[in-house]
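> Predicted model follows, preceded by the sequence.
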Amino acid sequence: MIRIGNASGFYGDRFSAMREMLTGGPLDVLTGDYLAELTMLILGRDRLKDPGRGYAKTFLRQLEDNLGLAKDKGVTIVTNAGGLNPAGLADALRELADRLGLDVRVAHVEGDDLLPRAGELDLGEPLTANAYLGAWGIADCLKAGADVVVTGRVTDASVIVGPAAAHFGWARDDYDALAGAVAAGHVIECGAQATGGNYAFFTEHSFGVPGFPIAEIHADGSSVITKHDGTGGVVSTGTVTAQLLYEIAGPRYAGPDVTARFDTLRLDDDGPDRVRISGVRGEAPPPTLKVCLNRLGGFRNEVTFVLTGLDIEAKAALVREQLEAGLGQRPPREVRWTLGRTDHTDADTQEAASALLHCAVKDPDPTIAGRAFSGAAIELALASYPGFHVTAPPSDASPYGVYTEAYVDAARVPHVAVLPDGTRVDIAKAGRTLALSAVDEPELPEPLPDGPVRRAPLGLVAGARSGDKGGNANVGVWVRSEAAWRWLAHTLTVTELKRLLPETSGLEVRRFVFGNLRALNFVVEGLLGEGVAAQARFDPQAKALGEWLRGRHVDIPEELW
């Protein structure tokens, strides 16, 4: 097998994780995922200020302390921290190695950056335009003896799939093995979310700060998800199920190298903090590559009014009327109000007696979203509702980004491995492709017979994990017994989800069934507007959407208690 650990799930994750993983136990490869849709926008703005930047500077600082340790332990490092400038990061790593007196072979993968060809590819005029490349460039770098491989925008799982493919010598059409590695990669690429972080049933465990995950991948693509002995957190079929459902859509999980069928995989306990993933089937990849596009959308600002005590609705109506009048003949292009009724009757603290009225504005003109809005809000301080105050004064307008996705013919996207000796290798396109198609919904289990029920939160029997994909949100819901699955599969329909989560009622919602995981996945189209960078709602990445759902009350059969 090959032991692949992960030390970063996002740009800003635990800085010490790299050393913890290198010193905590045996590893062959250490990976790090630093990129997300929002991160690409951040790096794009960095590149505007300095064309030599555009990569994750945190990774370089981590290696100042850990590059020699990794070399001593024989651990290869593979990461997408190259962002928009993998060649620049590779050069910086060589300079670092020279300064530290280390003989380290550095390679990188490029070709994903399509910004110079945006017009040719009908991608508009974005700030960033990056195709999701696959694992084969990484594999070629490793086979050429690289100690460190940095990439730009590859799929999150590719930093795991590439080392496995190189280690076992998989062919391009070893779809089942590749799909198994994709499943393992999808589980560990978000770091501690696989080891108990953000876990619905966290109260059942006492685990402190979770350690980071490891995938022990075997030649057939099966794997065991685990962590270093003695580290915090927990690895269970529940934590692995939660992460498998994270930010996906249907059973076909498409990538540039293989489409993995998540409806075929099986999870089994393999001992304490060990979960085996097996049986994953793979299909040829689709003929197109997904492209992440970011553009600057304009400028935004916000203020939160605190409404305390009596007449909350009337106070909200008054300040809204006053502020909108104060914005004059040229109000911001978008003005969005939300009232959070966090207040309690007869509260014993002032905070518990208060509600929060949030106003967010967007406009192409920074003056309209900035000084004009801020002034209109603060001028009301002595002229509005009783008890007027705000959580913080509004500031100058800040730029916001808009994420969209596009798809281009894979044959039009270069994929280049730049080996440690500088040799450039063009990575061949997939020899066979298969257009994505919907999976027929499987036959549902027999429903539970009618019996007594109790009104209680859904989360007493069901776990959930939710997240974002551009403007869409997904929420995966799973249960832990066959009886609960027989109930959930027939109870939590699209109609019921919309009833429980009224914010979704006017949107298209799709449901996917994963009987092998006793799980349902819902994709809510457009809930997040123009994506996380545009801050369209209270929870802009839908991270707590699943917890809201678990908190809603439903009629639960008594036999499930």
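Sure, I can see it. Not measured: the values here are computed from a predicted model.
> C-alpha only now, for contacts and for neighbours.
Will do.
> who are the neighbours in contact with residue 207?
Contact partners of residue 207, counting by C-alpha atoms under 8 Å, 6 or more residues apart in numbering, are 196, 232, 233, 234.
> So it: helix, strand or coil?
At residue 207, secondary structure determined by DSSP: H, G, I helix; E, B strand; the rest coil is coil.
> Please report how far it lies from residue 232.
Noted for residue 207: a distance of 5 Å to residue 232, by C-alpha to C-alpha, to the nearest Å.
> Not counting stretch 349-364 itself, show me its contacts.
Applying C-alpha under 8 Å, 6+ apart, the contact partners of stretch 349-364 are 297-309, 312, 316, 332-347, 369.
> For residue 374, see how far away residue 312 is.
23 Å.
> now do residue 31
With C-alpha to C-alpha as the criterion, residue 31 and residue 374 are 44 Å apart.
> How about residue 488?
The value you get for residue 488 to residue 374, if C-alpha to C-alpha is used, is 48 Å.
> So between these two, which is more surrounded?
residue 488 (24 against 21; other C-alpha atoms under 10 Å).
> Got another one to weigh against that:
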Amino acid sequence: MTMLAADPDVIRIGNCSGFYGDRLSAMREMLEGGQLDVLTGDYLAELTMLILGRDRMKDPSLGYAKTFVRQIEDCLGLALERNVQIVTNAGGLNPAGLAEKLRKIAADLGLDAKIAHVEGDDLLGRAAELDLGAPLTANAYLGAWGIVECLNAGADIVVTGRVTDASVVVGPAAAHFGWGRTDYDALAGAVIAGHVIECSTQATGGNFAFFKELGDLGRPGFPIAEVRRDGGSVITKHHGTGGAVTVDTVEAQLMYEIQGARYAGPDVTARLDTIQLAQQAPDRVLISGVTGEAPPPRLKVSLNTLGGFRNEMEFILTGLDIEAKAELAQRQLESWLPVRPEELSWTLARLDRPDAETEERASALLRCVVRDPDPNKVGRSFADVAVELALASYPGASFTSLPGNGSPYGVYTPGFVDATEVPHAAVLPAGTRVDIAAATETLELADVAEPELPEPLPTSGTRRAPLGTIVLARSGDKGGNANIGVWVRTDDQWRWLVNTLTVDRIKELLPETAPLIVTRHVLPNLRAVNFIIEGLLGKGVAYQARFDPQAKGLGEWLRSRHIDIPSELLP
């Protein structure tokens, strides 16, 4: 056990990054804004691993988050002065390289900083042996125990590669409290705290459905988890920062990018259906009651491949005969192409209105996307033909921009390997390497049976209104799948929602999901249902199958759809 906080029963863990590109000043804001014991940063999304993979192709010494380097150059002295440990996955594909870079920064600044790193997640060299194909990147999701070893060895900064997003919170909590590997309830509670704060300001009002209720959302503060010895936590933020921490802002992040009621990780499977939320005070939300189970025997692996090359063209169609104009442009472009790409798709966005008062409101957008393994088939041969249509097609022909030469795109797929095949290791500040054993107690992942539903709400009448009048939602991506978490605030609203918003109703409200497999998971403690929509995002975010490739707006589209709502539930 390593005491990382003055309070033996609470450790105060803040977050300063939710993605590679988050607010650069956040590390300093968090260190200067109030008391912290540990500061974490999450820099790795599925798309980020592809970006770092391409960096590494150009320069093998790269592959880590360069913005984190700039933050440490600015803030290392402040962190050491305030005795705040930093734990981050900014190492990406090259945690050892980042650790060495940080040692040089510390030396240049004349600071004595103990740097450690965690490695073993990179399986690229063994991809074929492990039946993972021939990817550009192949990284297993490691857990928290390598981080624990580094902190127990006195590290001021712990750099990891691909660990689960919550592991950067679980590791410091486990080190501080001396948790064992089978303290599943405590570990699960820390996983939930980590999941809430890992996406930075999404827990303090960012991307929040009822944003108009919040006060100062101009510059939301970053979140803090006060993790307790039993695994419970209070989510909060520094005093005087923007945004808000409410039961609903916390639940919004809880519903983000989840699957079923079991939230699996390499150290523990947390039961989302056991979570209890309570508003303790302004900007203080208690998370309690989380139970945990043994982790599954296999680790998830993030696989990115270069899928080929893509290009696109967007035509502006104005005024009358929109569909006929679209048909002409499509027929001309396809017949003029010297060679047809492997994939060629069209989307017509009818943003136009009749008798519009502005030209923009009278216009629709026709988008053509092409993909092919051969860059020549989507490069100038496509771009030149698209431009040649300018004076030879529909009346008023114009484009939002001219197409370029095409660019490579990536494809994300998840893989799975036995945890015993992954060489998880902690490299301590002194350079000593400590191997981290895989979990010896495991449990195959299985769906939780749907709980008994409450009786439908009796009603004297309904009124047609947007679903979002009373319903909150948050959506996101997991590879090619999308999730929409939907919840309400009162028991009566819950009785109506859970008996109304079925899979069939979702397919009615969101017709694009009708041909796809949609699964519903019910979470009564949170008055929430979560929908998984398989294949909506094609082959993942880098594939850009939709104009909203990460499904960020999917929940807001659902909330905007009109439905018959009991009159007594409406304002």
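Cool, got the structure. Since the structure is predicted, the reported quantities are computational estimates derived from the model, not experimental observations.
> TM value for the aligned chains?
The TM-score (TM-score structural alignment, normalised by the length of the first structure) is 0.99; 560 aligned residues with a C-alpha RMSD of 0.6 Å.
> if we can go back for a sec, for the contacts of residue 207 of the first structure, which entry has the maximal number of neighbours?
residue 196 leads these on contacts (other C-alpha under 10 Å) with 30 neighbours.
> quick check, it in a strand?
No. If the criterion is three-state DSSP, then residue 196 of the first structure is coil and not within a strand.
> corresponding residue for it in the second structure?
Aligned by TM-score structural alignment, residue 196 of the first structure pairs with residue 205 of the second structure.
> where does the residue nearest to its match when sequence neighbours are not counted sit relative to residue 163 of the second structure, distance-wise?
The shortest distance from residue 205 of the second structure to any non-neighbouring residue, by C-alpha to C-alpha, 6 or more residues apart in numbering, is to residue 243 (5.2 Å). For residue 243 of the second structure, the distance to residue 163 of the second structure equals 28 Å [C-alpha to C-alpha].
> In the second structure, what stretch matches stretch 75-92 of the first structure?
Going by TM-score structural alignment, stretch 75-92 of the first structure sits over residues 84-101 in the second structure.
> Pull the distance from that stretch to the chain's centre.
Offset of stretch 84-101 of the second structure from its chain centre (C-alpha atoms, centre = their mean, to the nearest Å): 20 Å.
> again with stretch 325-339 of the first structure
32 Å.
> what's the first-to-last distance across that stretch?
For stretch 325-339 of the first structure, the end-to-end distance is 19 Å (C-alpha to C-alpha).
> Equivalent analysis for stretch 415-424 of the second structure, please.
End-to-end distance of stretch 415-424 of the second structure (C-alpha to C-alpha): 17 Å.
> Wait, a strand at residue 559 of the first structure?
No. Counting by three-state DSSP, residue 559 of the first structure falls outside a strand, being helix.
> Need the counterpart of it in the second structure.
In the second structure, residue 559 of the first structure lands on residue 568 (TM-score structural alignment).
> what about residue 172 of the first structure, which SS state?
Residue 172 of the first structure ends up coil, using three-state DSSP.
> these two touch, right, it and residue 430?
Yes. If you go by C-alpha atoms under 8 Å, residue 172 of the first structure and residue 430 touch, sitting 7.3 Å apart.
> Now list whatever residues contact both of these two.
residue 257.
> What is the nearest of the contacts of residue 207 of the first structure to residue 548 of the first structure?
residue 196 (19.1 Å; C-alpha to C-alpha).
> List the contacts of the closest one.
Counting by C-alpha under 8 Å, 6+ apart, the residues that residue 196 of the first structure touches are 202, 207, 210, 233, 234, 235, 239.
> ok, it to residue 392 of the first structure distance?
Following C-alpha to C-alpha, the distance that separates residue 196 of the first structure from residue 392 of the first structure is 34 Å.
> After superposing, tell me the mean distance of the longest helix seen in the first structure to the second structure.
Under DSSP state H, the helix in the first structure containing the largest number of residues is helix 57-73. Helix 57-73 of the first structure: mean distance to aligned residues in the second structure after superposition is 0.5 Å, counting by mean C-alpha distance after the TM-score superposition for the first structure.
> And residue 474 of the second structure, what's its match in the first structure?
Aligned partner of residue 474 of the second structure by TM-score structural alignment: residue 465.
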